[in-house]
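J.: Provided below for reference: sequence and predicted model.
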Amino acid sequence: MSRNNEQGMALALVLMVIAIISLLSLSVIGMTVHNAKQFDTTESNIQTLDLAEMGFTYYETSFQDFYKRKMEEINVNIQNNMISDFESGELKDVTVYEEIVATKLLEAVNVFHEQLSFSTNNGNADSLLLAKPIGMDSSFQLAFPHIPSNIVCTTCNQVEDTPGEHIEVTLQSTGMTEGTKSRTVRASFSLNIGPITIETDGSGNPNEVGDYGIHIIKPTNLSTCSEDDVREFGRKSCSFEGPVEINNINRVNIEDASIVVSGSLTTNQPLNNGIENSTIFVTGDGSFNSPINGIDASNLYIGGTANFQNLNQGVNGSTLIIEENSYFNAPINGIDHSKFLIGGSATFENINQGINNSLLIIEENATFSANGGTISGMENTTIHVLGNANFNNRKFNKVRNARICVRGQVTELPKDADYVYSPSLGTDETTFNDVCALPESSSGTISEEDISFDWSFDTANVEYEYQIDE
């Protein structure tokens, strides 16, 4: 009895050990299978991720070669366009040409995608796809899910503080193995264009206006002015987009500033500190309805008509170019070592300190001493009037080594005004052409070597954005 019990307990123990070993074996086998699956998944993720990054590298390398060739072609094309426009007198601001370059490049990118055999995705013209097999069971797939937002010029048609243009290209690349396993990365790179620069000997600057040797260069590459800058007009260099009207400013101080106004400029309060060492470039009319306390060592360009109420400290060492009519309705306290080019007619009332060491060219008619005003002398100065001139029977006081040349009719000239030369007064053509020869223009030329702009293919900040595909 005792022996049989012992045999039964031994058998039960053996069976229990076998059961435990079997359970452990199954557990080990399960863990092994699980680990194998995990290893396979990890290996697959690594492979598909490598393939996705390989796709981006493939596109980047191909595009970089294309970009260099295309930009060299665009460079020649834009140089020829600018030279042609310059020779026809229609040269535009460089920002216009920078946008043309960006537009041409965007068009060229579409051609590049056709060359790489990109095709529309499911008939959607805004979505492009390219599949590239790598070996037997592997491939990468390049995609632009939405072209308008994937390839975009972020600076075109905008006023930017930084010159040139900037294009962002965002690409999606998916790596695939065994036809079903995949990983996707998304990344962007930048195309930087410009700014276009023109380097000349000073006689062919496209931003230079004027003629007869009288020129003002339009300031470029300025930051855009804000509304606050209107209230502090002249405190800094900037460009106003649209008309500017100056009212109720505590103190207007225009010194060492370059200001562009794309529109008209109206000042309704005195410029107590005048304009000093500055360039003011106004594309529209200029209405200075309150006194200006002098224009000193400065350039003032008005693209329309100009109306000056009073120039208290006169104009000294400065250049004024006014494209249309000009009205100096109150005293100018002297014009000294300055140049005026007026594209329309000009009216002067009083010039209290006279005109000295200066050149004035008026392309249409001139009226001197209007409303009973006087001009207190003229020395080492020439005034050219290409139209008619009316002197209102008022003589210039103390004229020395100076002349007024009038191509058209002279009226109301006082007696003994021998400083006025005009065919209408009997000056013969030879004498008039000799004494009254106009300064030569210096419009200059530009060539391919004068026009340049840089471009770069910037991948320095490329960062992959990883997506896990279901």
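T.: Alright, I've got the coordinates.
J.: going by C-alpha atoms from here, please, whenever you check contacts or count neighbours.
T.: Will do.
J.: am I right that Y59 sits in a strand?
T.: No. Per DSSP: H, G, I helix; E, B strand; the rest coil, Y59 lies outside any strand segment and is helix.
J.: for it, give its distance to A131.
T.: Y59 is 12 Å from A131, where distance means C-alpha to C-alpha, to the nearest Å.
J.: kindly report the same for W455.
T.: Distance, W455 to A131, using C-alpha to C-alpha: 30 Å.
J.: what is the neighbour count of A143?
T.: Neighbourhood size, A143 [other C-alpha atoms under 10 Å]: 23.
J.: so what's it up against?
T.: With contact taken as C-alpha atoms under 8 Å, 6 or more residues apart in numbering, A143 is in contact with S127, L128, L129, L130, L171, Q172, S173.
J.: quick check: end-to-end length of stretch 228-241?
T.: 14 Å.
J.: ditto for stretch 239-254
T.: 14 Å.
J.: tell me, how many residues neighbour the residue nearest to I74 when sequence neighbours are not counted?
T.: Spatially, and ignoring its direct neighbours in sequence, I74 is nearest to V101 (6.8 Å; C-alpha to C-alpha, 6 or more residues apart in numbering). Number of residues near V101 (other C-alpha under 10 Å) recorded here: 22.
J.: what of the one 3 residues further on?
T.: One way to gauge burial is a neighbour count; for K104, by other C-alpha under 10 Å, it gives 14.
J.: put this beside the first:
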Amino acid sequence: MKTFKNENGYALLMVLMLILLFTVLGMGLMAMNMNSATQFNTKEEQVKSRHLAEMGVLHYKTEVESIVKNPSIKNSLSCSDFPEVLNEIIESNVSEYTVRLQTDSVCDATDKQMIIKIISEGKAVDESKAKEIEATILISNRSQNENDGETGDDSTALGNVPQKPPYPEEDWVRKSAVTDLDDINSANPSKVIYGITNQNPFIADGFVEVLGAVDVNKKSDWTFKNDLLVAGSFATSTAGKNVSTINIDEDFYIGGALHIKNHTIVNVGSDFIVMGDVDFGTKAIFNISGNALFDWKVSNVEPHADITIQNNAYFKNPLGTVKNNANFCVKGTAFLWKGNKWEPYLSTDDGYEGFNESCLGTSINNPGEKEWEVLPGLNAIYK
């Protein structure tokens, strides 16, 4: 048998196979590069849109601060001073970012505070890559906080220690307490057995006393236009982007513990009293326009939490752990219960290092004038 060893054309076949192999690999690499470039461009557009949205929030807050600092209108400042600024931002930055209100009204306002909720949208070449940020701007009247009604020899130095507001029995319709917050319209003022509601947003016009505990669900928006008294604990279940906002225009009293989870916003228009343990979650915002009494202990303040007390703060126990990047600001005087009486909180006392020292003693008490201030923190929510 003969064996044929003719290999003519074998080299050409190998070359063609190698060309085909490298062509396939090259096309694969090219497709991967094109896909990576597309993903990079998409990410770049999204990042740019987010930065533009942040610029819109900061721009509007800067404009609000300039209005608030205007000495010619500080005694007559109202929500009507802000829409024109908002319109100017919308008209002059259509190609980059737009700013609009979250609600139909410009802001919620009392003599003690104003709350403005905005949405800033950063625009991209591809509209599907646009990003939105929701933000809350808080404005407090620092002149509405100081001492009145305190008696005793030490009243000038001690200030006005907040007390639990009495239930207005003279206005109480003699009925059994209503079941939950949804039923409070049947009685004003109202005694409520369970602190729950199916309404969102929820608004209560009159005095409300909850006979049990209150647990605030995620993404809740509650407003109490008078005093709120809670016999038990008060807690929020907010986390991440599921922000809850609780506004109490007058006094806020809690008979039990206070547990504020991440990103929750609480605004108290007058005095605040809590009888149990307190902890504040990451990026929680808690603003008190009057005095504050912590009858047990502030155990923990997580990073980036912002606690602002416009007037005096009274601590039955030393301030607990205030973690890095958290702000615990007392703009009046801080007092600590020592020797069965209130004494100034001194730098040598336990827990003093948790205070923001630059805030202490900066409260303004001038009853003849209003002194509005834009509070720190925006509680930005990225969409």
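T.: Cool, got the structure. Note that the structure is predicted; figures quoted are calculated from it, not measured.
J.: got a TM-score for the pair?
T.: Here the TM-score for the pair of chains, by TM-score structural alignment, normalised by the length of structure 2, is 0.44; 206 aligned residues with a C-alpha RMSD of 4.3 Å.
J.: related to what we said a few turns ago, how about TSV for the contacts of A143 of structure 1, with distance to M54 of structure 1 and secondary structure added?
T.: Shown next, in TSV, are those (distance: C-alpha to C-alpha, whole Å; DSSP: H, G, I helix; E, B strand; the rest coil):
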residue	distance to M54 of structure 1	secondary structure
S127	21	strand
L128	18	strand
L129	16	strand
L130	13	strand
L171	13	strand
Q172	12	strand
S173	9	strand
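J.: most widely separated two among those?
T.: S127 and S173 (13.5 Å; C-alpha to C-alpha).
J.: mind listing what A31 of structure 2 touches?
T.: With contact set as C-alpha under 8 Å, 6+ apart, A31 of structure 2 has no partners.
J.: tell me which element it is part of?
T.: Assigned by DSSP states H and E, A31 of structure 2 belongs to helix 10-68.
J.: ok, Q38 of structure 1 next?
T.: For Q38 of structure 1, the element it lies in under DSSP H and E is helix 2-87.
J.: who does that helix touch, helix- and strand-wise?
T.: In terms of contacts (3 or more C-alpha pairs under 8 Å, 6 or more residues apart in numbering; DSSP states H and E), helix 2-87 of structure 1 is packed against helix 94-115, strand 138-144, strand 165-177, strand 181-193, strand 451-452, strand 455-458.
J.: list the buried residues of the longest one.
T.: To tie it back to what came earlier, the one meant is helix 94-115 of structure 1. 94-95, 97-102, 105-106, 108-109, 112-113 (16 or more other C-alpha atoms under 10 Å).
J.: can you name the element that comes right after it?
T.: For helix 94-115 of structure 1, the succeeding helix or strand toward the C-terminus, using DSSP H and E, is strand 119-121.
J.: do the same with the second one
T.: For strand 138-144 of structure 1, the succeeding helix or strand toward the C-terminus, using DSSP H and E, is helix 147-150.
J.: who touches that following helix?
T.: D126, S127, L128, F144, E168, V169, T170, L171.
J.: among the contacts of A143 of structure 1, which one has the most neighbours?
T.: Among the contacts of A143 of structure 1, S173 has the most neighbours (other C-alpha under 10 Å), with 27 neighbours.
J.: ok, it to F308 of structure 1 distance?
T.: According to C-alpha to C-alpha, S173 of structure 1 and F308 of structure 1 sit 65 Å apart.
J.: now do the same end-to-end measure for stretch 138-153 of structure 1.
T.: Stretch 138-153 of structure 1 end-to-end distance (C-alpha to C-alpha) = 34 Å.
J.: also stretch 141-149 of structure 1?
T.: Start-to-end span of stretch 141-149 of structure 1 (C-alpha to C-alpha) is 19 Å.
J.: got the buried residues for that stretch?
T.: By neighbour count on 16+ other C-alpha under 10 Å, the buried set for stretch 141-149 of structure 1 is Q141, L142, A143, F144, P145, I147.
J.: out of those residues, which is nearest to S188 of structure 1?
T.: The shortest approach to S188 of structure 1 among the buried residues of stretch 141-149 of structure 1 belongs to F144, at 11.3 Å (C-alpha to C-alpha).
J.: wait, the closest one sits on L171?
T.: Yes. Using C-alpha atoms under 8 Å as the test, F144 of structure 1 is close enough to L171 to be in contact (5.8 Å).
J.: closest to E276 of structure 1 out of the contacts of A143 of structure 1?
T.: For the contacts of A143 of structure 1, the minimum distance to E276 of structure 1 (C-alpha to C-alpha) is 52.6 Å, reached by L171.
J.: so how far is T48 of structure 1 from the closest one?
T.: Counting by C-alpha to C-alpha, the gap from L171 of structure 1 to T48 of structure 1 is 17 Å.
J.: and for V420 of structure 1?
T.: 90 Å.
J.: the more surrounded of those two?
T.: Neighbours of V420 of structure 1 and T48, each counted by other C-alpha under 10 Å, are more numerous for T48; the result is 24 against 16.
J.: the more buried one and D211 of structure 1: what is the separation?
T.: To D211 of structure 1, T48 of structure 1 is 67 Å away according to C-alpha to C-alpha.
J.: same check on Y97 of structure 1?
T.: Y97 of structure 1 is 24 Å from D211 of structure 1, by C-alpha to C-alpha.
J.: what's the burial count for G28 of structure 2?
T.: Neighbourhood size, G28 of structure 2 [other C-alpha under 10 Å]: 12.
J.: before we move on, what about S258 of structure 1?
T.: Count around S258 of structure 1 with other C-alpha under 10 Å applied: 23.
J.: pretty sure it contacts I280?
T.: Yes. Assessed by C-alpha under 8 Å, S258 of structure 1 is found in contact with I280 at 6.1 Å.
J.: which one of the contacts of helix 147-150 of structure 1 is nearest to I198 of structure 1?
T.: In terms of C-alpha to C-alpha, no member of these lies closer to I198 of structure 1 than E168, at 26.3 Å.
J.: show me the contacts for that closest one.
T.: N150, I151, V152, C153, T154, S188, F189, S190, L191.
J.: any of those buried? List them.
T.: N150, I151, V152, C153, S188, F189, S190, L191.
J.: now those residues in a markdown table, with distance to V33 of structure 1?
T.: As requested, the buried ones among the contacts of E168 of structure 1 are exported to a markdown table (distance: C-alpha to C-alpha, whole Å):
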| residue | distance to V33 of structure 1 |
| --- | --- |
| N150 | 43 |
| I151 | 46 |
| V152 | 49 |
| C153 | 52 |
| S188 | 40 |
| F189 | 43 |
| S190 | 47 |
| L191 | 50 |
